[in-house]
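Visitor: Quick one: sequence and predicted model below, then my questions.
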Amino acid sequence: MGVQGSGKSTAGRVTAARLGLPFIDGDDLHPASNKAKMAAGNPLTDEDREPWLTVIGQTLAAGMEQGEARVIACSALKRRYRDLIRFFAPAVQFVHLDGPQELIAARLGQRNHEYMPAALLDSQFATLEPLQADEPGMRLDVTLSPEDIAEAVADALSAAGR
């Protein structure tokens, strides 16, 4: 989880490969209306995000029902968003890729996203409620390499017996 440009998809792919799990990019689960709204430079509202977060939670739950954990990259910016995902998938563990807005803005200047303009970064940071100590998961610095992120996740899951 994290704001755009934090490295969720890249780290997610590497982590999934490290753990031998399928990777799903949450961007692919957005309805067309959400993508169009963001492409027009408009931030999503809680109402826009709720169906998308429901699909993410249900996707995680479906994997668990099949005996298969999954790695999904998604913003999950607010605690209530994470709570909704956990409603469907109570065993979910979040990895919050956290870093300074200036660094992430610089990263965004070097990429071209299909529908997520860099201008939305301010709204994402305004919305962000960092992962708290009482939530399942960990916060990791965005300056870590994707391989180091994957290793930290694998170590934490191993230590937790997962």
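Guide: Cool, got the structure.

Visitor: C-alpha only now, for contacts and for neighbours.
Guide: Fine.

Visitor: what comes into contact with the longest helix seen in the chain?
Guide: When the chain is parsed with DSSP state H, its longest helix is helix 46-65. Helix 46-65 is contacted from outside by 26, 29-31, 34, 69-70, 72, 76, 81, 84-89, 92, using CA atoms under 8 Å, 6 or more residues apart in numbering.

Visitor: Restricted to strands, list those.
Guide: The members of those that map onto strands under DSSP state E are residue 72.

Visitor: Whichever of the contacts of helix 46-65 end up buried, select them in ChimeraX.
Guide: Buried residues among the contacts of helix 46-65 (16 or more other CA atoms under 10 Å), as a ChimeraX selection:
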select :26,29,30,34,69,70,72,76,81,84,85,86,88,89,92
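
Visitor: let's bring in a second model and compare:
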Amino acid sequence: MDPKVIVLAGTAGTGKSTVADILLKHHSSKYPDAKFIEGDTLHPPANVAKMSAGIPLGDDDRWGWLEKVATYSSATAKKHGLCIVACSSLKKKYRDFMREKCPDTTFYFVFLYGSKEEVFRRLEKRSQHFMKANMMESQFKDLELPKSDEPHCCIVHIDHKSIPEVQNDVREKVVALFAEN
């Protein structure tokens, strides 16, 4: 079985972790042991300290984290068939890097995209996360949504949608991505 990693991508505040649960349930018949990894838990302490202090991460801060996310999710997919990981994957070069690190695993990037206004509204309600609304400008500045020629990628718009609507859209897009192979 070809190991598959579904990367729920996008800026903070788009609902990546919330959507993961429905994907696990949806794929449980074919992948009963599929796992979810919250990519933020793989950040090194220096990155967490930086973000907690309100300092956005740069590329140099992200490479080691992205390698860990890629290799850990790939190893999990090899063991269980499917791994779902929440990881911002904001730039194309980050997505390419993850694919290159684990060429024997297929990475599917599902971007949850919301307007700045929607994401800021959601983040203002969060209190237990190190990513605060004032750091979002850097994420939107770095955001490179996938183009149609980027393999195994799709975008799900979240503005003005309920969580069940977003989850349904994601489920449909993932089914379509899997059918491409």
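Guide: That came through fine. Note that the structure is predicted; figures quoted are calculated from it, not measured.

Visitor: Report the TM-score for the pair.
Guide: Remark: TM-score between the superposed chains equals 0.90 [TM-score structural alignment, normalised by the length of structure 1]; 161 aligned residues with a CA RMSD of 1.7 Å.

Visitor: Show me where structure 2 has its helices.
Guide: Going by DSSP H, structure 2 shows helices at 16-26, 45-52, 59-80, 92-101, 116-124, 136-142, 163-180.

Visitor: Go through those helices and name the closest to residue 130 of structure 2.
Guide: Residue 130 of structure 2 lies closest to helix 45-52 among the helices of structure 2, at 5.1 Å (CA to CA).

Visitor: residues in structure 1 matched by the closest one, start to end?
Guide: Alignment note (TM-score structural alignment): helix 45-52 of structure 2 is matched to residues 32-39 of structure 1.

Visitor: And the matching stretch against structure 2, how far off on average?
Guide: Here the mean offset of stretch 32-39 of structure 1 against structure 2 after fitting is 0.6 Å, by mean CA distance after the TM-score superposition for structure 1.

Visitor: distance between that stretch and the chain's centre?
Guide: Chain-centre distance of stretch 32-39 of structure 1: 18 Å, with CA atoms, centre = their mean, to the nearest Å.

Visitor: Just the buried residues of that stretch, please?
Guide: Applying a neighbour-count criterion of 16+ other CA under 10 Å, one finds 34-35, 38-39 buried in stretch 32-39 of structure 1.

Visitor: Now the two most distant members of those.
Guide: By the measure CA to CA, 34 and 39 form the most distant pair in the buried residues of stretch 32-39 of structure 1, at 8.5 Å.

Visitor: What residue in structure 2 is paired with residue 99 of structure 1?
Guide: Correspondence of residue 99 of structure 1 to structure 2, assessed by TM-score structural alignment: residue 114.
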